[in-house]
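How does the following fold in three dimensions:
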Amino acid sequence: MESKTEATRTIKGTKHLLYQLLRWHRGAWMRINLLVTASVVLLALTVVSVEKVRAEEPFVTVDRFVPHMSSVSANQGERVGIFVREKVNHTLSTKFAGGGHADEGKVVLFVHGGSVPSVPDYDLPFKDYSWMSYLARAGYDTFAMDHSGYGLSPRPMMDDPCNMDTENRALVTPVPLSTDCRPKYSQGLTTSQSDWDEILTVVEFIRALRGVETVSLIGWSAGGPRTAGFAARYPEKIDKLVLFAPGYRRDQPSIPPGHPRGDVPMRLQTKSALEEGRWRSTVACENQIDPGIQTAIWQSIMSFDQRGAVWGPDHGVMRVRTSAGSWGWNREYAAKVTAPTLIMVGEQDFLLESDKQLYEDLTASESKVLVTMECATHFAVWESTQYRFMHEASLEWLESTTLRGETGGRFSVGPIGSDIVRR
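As a prediction, the model looks like this:
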């Protein structure tokens, strides 16, 4: 068996090869062929760990690309494929294979936040952190989607490293950029409307596939405006909402801006920026982050960003789409949400105060709960202190529209889901 040093040397050598294979200024036909080659190499590096996880889990996982007519301005009107993962237990899989339908109220779609795609968020192959696995084990048909600009969904204008600001271009010099350049696409990539359009396509696909009228939505961070904003516009298609640290601006405009916002279609996030700058810097309790989970998270992120994996520093970079305009998730539209809504947010989360406002503004929802979690940051779904509580709370909400038997109100919960108290 090779040593850790030898394994590291092998990975670095492979990455150097991929740098050469994916030189962005090659011909388009060659980039396509070499990207396939790069994909095979990257998959070869991860196949052992992935197969080991799958062998131990009693689930069936299906990855699909759902056809969609893009409303993203960079590829407006093109037929694209939106990446969707489905995870079910073997009992349900057998039922579906025999032509059976899902039970009403037993289908869930997960939607990611502003930077990390859905599989690292919700189906992380680390211990029992997978939220999808937890609900699938309980008999739910679970789905997770990647929006345009994320994961394996289309990333128009994001393969060109010139299409970033000066600071981000410096991160990928000299690999793949040998010299500086100017952006060729000078606006943000996606909008609130393009996100809702993609959710509509996926929800309609799921409803037809599983023979159900409604789907429940789970969203984290920027996934809050995406899922809840969608629920406000299509209440007849939604069963329940579970929102984890959802973004919310009470005074956000209700209509789109007159022209596209932003100067570039993407930005970068490094491993250290995610782990240290955004996450560890906000941690308040001991043993809040499980040893080894950050490595698992970054590996999962890189497996869904094969080009970012070979850009910049040794760990690669995460490419993140920019916004060309956000609107329509404010006091007016929060009041249009009728679905029972559970909001979970950490005490150390910068969105805590705005989520309190969101709870107040959900005036049309007869069942709504806001729970504040102690020893929890914006990344609580990956934190040892509260991830199990979040899984359990979401299941109870989906099953009975209650949190510890309560149908509404504000609560706080201690570490590991202990000592829940009404506020």
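
from here on, contacts and neighbour counts on C-alpha atoms
Noted.

Work out for me the element Ala144 sits within.
Counting by DSSP states H and E, the secondary-structure element that holds Ala144 is strand 141-145.

Return the list of helices and strands in contact with the host helix or strand of Ile11.
Secondary-structure element containing Ile11, defined by DSSP H and E: helix 4-21. Identification of packing neighbours for helix 4-21 by 3 or more CA pairs under 8 Å, 6 or more residues apart in numbering; DSSP states H and E yields helix 28-56.

pretty sure Ser326 is touching Asp195, no?
No: with contact defined as CA atoms under 8 Å, Ser326 and Asp195 do not form a contacting pair (9.9 Å).

which residues sit against the strand holding Ala144?
Contact partners of strand 141-145, identified using CA atoms under 8 Å, 6 or more residues apart in numbering, comprise 82-88, 92, 102, 106-112, 118-119, 122, 132, 135-136, 202.

from the chain's centre, how far out does the helix or strand following it sit?
In the C-terminal direction, the helix or strand that comes right after strand 141-145 (DSSP H and E) is helix 166-171. The gap between the average C-alpha position of helix 166-171 and the chain average comes to 25 Å, counting by CA atoms, centre = their mean, to the nearest Å.

Let's see this one next, to set against the first:
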Amino acid sequence: MPRLTLALILPLMLSGPAPSRAQETLQRQELYTENIAGMRLHLRQVRGAAGEGRAILLLHGARVAGVGSFDLPVAGGSFAADLAQRGFDVYLLDVRGYGDSARPVQLEQAPSAHAPLVRSNEAVQDIGAAVEFIRQRRKGQRVALFGWATGGQWAGHYASLHPDRLSALIVLNSLYRGSTPHALIGKGSRMEHPAQPGRFNPGACGAYRLNEAASLARPWDDAIPEADKSVRRDPQVAQAYAQAALASDPGSGARAPASFRSPCGAFEDSFYLATGRQQWDASLITAPTLIVAGERDFWSRPEDVQNLAADLVHAGKVQVLRIPDASHFIHLERPQFGRAQLLDAIDAFVR
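Model prediction:
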């Protein structure tokens, strides 16, 4: 078991626009524990002032860390705050190599010098340390686990290994298993090795990748069908998302243009999932599971959703929610484009 310690609790200090009046009643703390390798892990807790609610751990995706993904300091930008307002005790985890968690030493070296960093087995170790840390604070209670995109893949993997520690599993816009062509990351994409079909191309990413703010905007812009992107996406949320992503890497400002590092292990894992390889078995999951996918999502495929639901033979309760007209970034867009429906579904499912 990982050694669990509470290294530091700090009051939240946010830059940028002031939070809304509703969010002012929330409490935020910066918490730290260690994974099994002795690396420091960062969690942010967001909770209401009334006391303990339903515990839920939110897992980020392949590039942007926990705070940037779920707790932006602008109106409509904090999925964590919205959950806390509904009575959840919310935790955000930075997996190793992301945000304020410890970074592998290879992240300080050239991307070409090493294989892709932070594969799913290491991410699952970090999730395990975070879950046990939360359970220790809450007298052994079970924890709900929510994962977005790659975070959902990690969450499902963890749930297959430790189902007894979870009250619920929620997977949003995630891969699982399927042979349907995946243009972004599957066979024939730049992620496939040009000389070895079916194998991941390490040259496409390296140990880690450098991400500029524009690289975050492009896929989000492409996911919005309207010419005026502000119809679905508040410009302040988009700006705060990019700022938080850059701020998550202390060295981002030293590069021109500014960029943040993200480990590439998530992309190798996703490549194999997208090409039909199964990394974990959902039949081992016993926690009630909610599978959510946006109709316009570019990451998960209908086949991933169908196969995951079919394999959840021991989950007790399985619910599949396909949100019409919703994109990959449901939780960061305006309420009427799926965000409100997603919050309602989680609130009703996690009891």
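
Overlay them and tell me the TM-score.
Structural agreement between the two chains, given as a TM-score (TM-score structural alignment, normalised by the length of structure 2), stands at 0.79; 304 aligned residues with a CA RMSD of 2.6 Å.

The strand holding Ala144 of structure 1 corresponds to what range in structure 2?
Taken onto structure 2 by TM-score structural alignment, strand 141-145 of structure 1 occupies residues 89-93 there.

Kindly provide the distance from the residue nearest the centre of structure 2 to Gly66 of structure 2.
Among the residues of structure 2, the smallest C-alpha distance to the mean C-alpha position (CA atoms, centre = their mean) belongs to His60, namely 1.8 Å. His60 of structure 2 sits 5 Å away from Gly66 of structure 2, going by CA to CA, to the nearest Å.

Now do the shared contacts for these two.
Among the neighbours of His60 of structure 2, those also in contact with Gly66 (CA under 8 Å, 6+ apart) are 93-94.

Check the gap between the aligned partner of Leu243 of structure 1 in structure 2 and Lys317 of structure 2 for me.
Residue-level alignment of Leu243 of structure 1 against structure 2, with TM-score structural alignment as criterion, gives Val171. When CA to CA is applied, the distance between Val171 of structure 2 and Lys317 of structure 2 equals 14 Å.

One more: Leu93 of structure 2?
According to CA to CA, Leu93 of structure 2 stands 26 Å off from Lys317 of structure 2.

before we move on, what about Asp311 of structure 2?
With distances defined as CA to CA, the gap from Asp311 of structure 2 to Lys317 of structure 2 amounts to 12 Å.

For Ala245 of structure 1, list the residues it contacts.
By CA under 8 Å, 6+ apart, Ala245 of structure 1 lies in contact with 220-221, 224, 343-346, 349, 351-352, 355, 378.

can you check Ser192 of structure 1 too?
Counting by CA under 8 Å, 6+ apart, Ser192 of structure 1 has contacts 226, 325-328.

What's the match for it in structure 2?
Using TM-score structural alignment, Ser192 of structure 1 lines up with Ser120 in structure 2.

Now, the contacts of Ala245 of structure 1 that are in helices?
224, 352, 355 (DSSP state H).

okay if I get these as CSV plus neighbour count?
Converted to CSV, those look like this (neighbours: other CA atoms under 10 Å):
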residue, neighbour count
Gly224, 27
Leu352, 20
Asp355, 26
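
pull the longest helix from structure 2.
Taking DSSP H as the assignment, the helix of structure 2 that covers the most residues is helix 120-137.

And that helix, what's buried?
Of the residues in helix 120-137 of structure 2, 120, 122-135 count as buried by neighbour count, 16 or more other CA atoms under 10 Å.

Having no further points to raise, I will conclude here.
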